[in-house]
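Peer 1: just coords:
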């Protein structure tokens, strides 16, 4: 599932390539991915200018010029893909792709467009004739919201670890007195927004804390170490390209560059890069936890 780094990379790309453009046409290919009847959704979104794109936790928010917002969450399999067909509107390829989009032939699009990361759920055709695909929104979604609806949805989230106002001291105060194991708490978006399985495993490893450690057994020093580890790892992942293998656009050779940097995540049975102890995997809070039994206590 995309976490903070992957969504931050999306936000950066979208601001560079989509911000300031008009949504000229819309096609909903999976009706359950939007929060309105598909015709009403298309009518609401079409003709709107995208003023800005921001991120909150794992959410991407498109700010539209009518005062509404498009809120998207990728969940497990969702991906975005930009096909830059600018200045190609008279080419046979563009006409064929446009025809298949408008006729709702999602499977044909997957065969035709190299790199498309899944079956398109919603498609935006922008005013420069580039095409933004929201793919595989089986669990994910794209919702058209008023400001009060957006604030209500985002109001459920905890602090974002990359928020410059969120410091180690506040993190330490936040977990003090809480019950349960640290890894499920860290992944709960009501506590910390945007941290999932991959980066919670990595932060706990770097801080030397077992995923099963009870929060009541975490000292203030351990809490500060965990916060600093989490922030550093998230920033490093953003700088190196995040974890996703699927590119944002045909020209994108940056996305996924952090994948080789994982120390424990999905390295079950491999030697710890610090001490050579075999990396273990167990289920914690319904999710896989990867850890080194020697380096983490």
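Peer 2: Everything's here; your move. Everything numeric here is computed off the predicted structure, so don't read it as measured data.
Peer 1: CA atoms for contacts and neighbours, from now on please.
Peer 2: Fine.
Peer 1: element containing residue 26?
Peer 2: Residue 26 is part of strand 23-28 when elements are defined by DSSP states H and E.
Peer 1: Need the contact partners of that strand.
Peer 2: Applying CA atoms under 8 Å, 6 or more residues apart in numbering, the contact partners of strand 23-28 are 34, 38, 42, 45-50, 101-102, 104, 121-127.
Peer 1: just the helices in the stretch 51-200 of the chain please.
Peer 2: 92-102, 106-112, 147-154, 168-175, 182-187, 197-207 (DSSP state H, counting those that start in this stretch).
Peer 1: how many neighbours does residue 251 have?
Peer 2: Neighbours of residue 251 under the rule other CA atoms under 10 Å: 11.
Peer 1: In a strand, it, correct?
Peer 2: No - under the criterion used here (DSSP: H, G, I helix; E, B strand; the rest coil), residue 251 is coil, not part of a strand.
Peer 1: That one and residue 226, how far apart?
Peer 2: 36 Å (CA to CA, to the nearest Å).
Peer 1: Equivalent analysis for residue 156, please.
Peer 2: 23 Å.
Peer 1: Next: residue 275.
Peer 2: Distance from residue 275 to residue 226, by CA to CA: 20 Å.
Peer 1: For stretch 4-17, what is the distance to the chain centroid?
Peer 2: Distance, stretch centre to chain centre, for stretch 4-17: 9 Å (CA atoms, centre = their mean, to the nearest Å).
Peer 1: Around residue 238, how many other residues sit close by?
Peer 2: 20.
Peer 1: so who does it touch?
Peer 2: Residue 238 neighbours (CA under 8 Å, 6+ apart): 5, 6, 8, 9, 258.
Peer 1: this is the other structure I want to compare:
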């Protein structure tokens, strides 16, 4: 599932490609991917200018000139491609937004969605989300105050979008590795030094992932060399049975709260 770095990467690229452009056509191939009658959905957004694209947690918000907002959550398996019909990947497209000869394709939206809301409706939809981990306003003291109220396994807490927005399966594993803390560890057993290190590792890992375009394998457009580059430099995620880059021990895979997690049993304590 795309997480904060992947969605931030998409946000940057989308602002480069479609901000200020008019939606010239709309194609809905899967009604379950939207929240309105297809005719109403299409008529509301067609011929509207996309003013900008912003991000909140794992969501993207397409601000339209008429005040409406397209709220995107890719969920598991969702991704996007921007280009001409000839460049389009040979995949099933659930929704297509056209901008003249170029199109924005939404692919793999079996669980994901592109919903249309007013500003107040969007605020309600996203009101449960915790703080943005890369915000300058989110300090180590804020983190310590929030984690002080949490109990149970660290991995489960890191995945909680009400605790902190945008962190999922991949980056929770990478953050714990960078902090040298086992994701299976109980939060009550982590002292303030370890908790402060988690905060620093969270900032570092997410910034590194964003710098390398996240871990998604599919390029956003033809010639896109950045998107997905982080996958090549990941430390533990999806590396079961491989050698730890820090100590050489074998990376382990374990299920925590029905989620696969990866860690080094030797240098994560």
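Peer 2: Now that the structure is in, tell me what you want to look at. Just so you know, these numbers come straight off a predicted model, no measurement behind them.
Peer 1: start and end residues in the second structure for the next helix or strand after the strand holding residue 26 of the first structure, please.
Peer 2: Beyond strand 23-28 of the first structure on the C-terminal side, the first helix or strand identified by DSSP H and E is helix 38-45. The aligned range for helix 38-45 of the first structure in the second structure is 38-45, by TM-score structural alignment.
Peer 1: How about the aligned partner of residue 132 of the first structure in the second structure, nearest residue that isn't a chain neighbour?
Peer 2: Counting by TM-score structural alignment, residue 132 of the first structure corresponds to residue 104 in the second structure. Nearest residue to residue 104 of the second structure, sequence neighbours excluded (CA to CA, 6 or more residues apart in numbering): residue 82, at 4.6 Å.
Peer 1: contacts for stretch 2-11 of the second structure?
Peer 2: So stretch 2-11 of the second structure is contacted by 53-55, 57-60, 74-76, 78, 165-168, 171, 206-207, 209-210, 213-216, 220, 227 (CA under 8 Å, 6+ apart).
Peer 1: How about stretch 264-281 of the first structure?
Peer 2: So stretch 264-281 of the first structure is in contact with 198, 201-202, 205, 263, 288-295, going by CA under 8 Å, 6+ apart.
Peer 1: buried subset of these?
Peer 2: Burial by neighbour count, 16 or more other CA atoms under 10 Å: within the contacts of stretch 264-281 of the first structure this picks out 198, 201, 202, 205, 263, 288, 289, 290, 291, 292, 293, 295.
Peer 1: Setting aside sequence-adjacent positions, which residue approaches residue 161 of the first structure most closely?
Peer 2: Using CA to CA, 6+ apart, the nearest residue to residue 161 of the first structure is residue 231, at 6.3 Å.
Peer 1: for residue 52 of the second structure, same thing?
Peer 2: In space, residue 52 of the second structure is closest to residue 19, 5.1 Å off (CA to CA, 6+ apart).
Peer 1: same check, this time on residue 159 of the first structure
Peer 2: residue 192 (5.1 Å).
Peer 1: for the one you found, what are its contacts?
Peer 2: Contacts of residue 192 of the first structure (CA under 8 Å, 6+ apart): 157, 158, 159, 160, 161, 186.
Peer 1: what residue of the second structure matches up with the last one?
Peer 2: Right, the one you point to is residue 186 of the first structure. Match for residue 186 of the first structure (TM-score structural alignment): residue 158.
Peer 1: Mind putting the helices of the stretch 51-200 of the first structure into JSON lines with distance to residue 140 of the first structure?
Peer 2: Shown next, in JSON lines, are the helices of the stretch 51-200 of the first structure (distance: least, CA to CA, whole Å):
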{"stretch": "helix 92-102", "distance to residue 140 of the first structure": "20"}
{"stretch": "helix 106-112", "distance to residue 140 of the first structure": "17"}
{"stretch": "helix 147-154", "distance to residue 140 of the first structure": "15"}
{"stretch": "helix 168-175", "distance to residue 140 of the first structure": "29"}
{"stretch": "helix 182-187", "distance to residue 140 of the first structure": "18"}
{"stretch": "helix 197-207", "distance to residue 140 of the first structure": "17"}
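Peer 1: Can you check which helix is longest in the second structure?
Peer 2: Longest helix in the second structure by number of residues (criterion: DSSP state H): helix 192-211.
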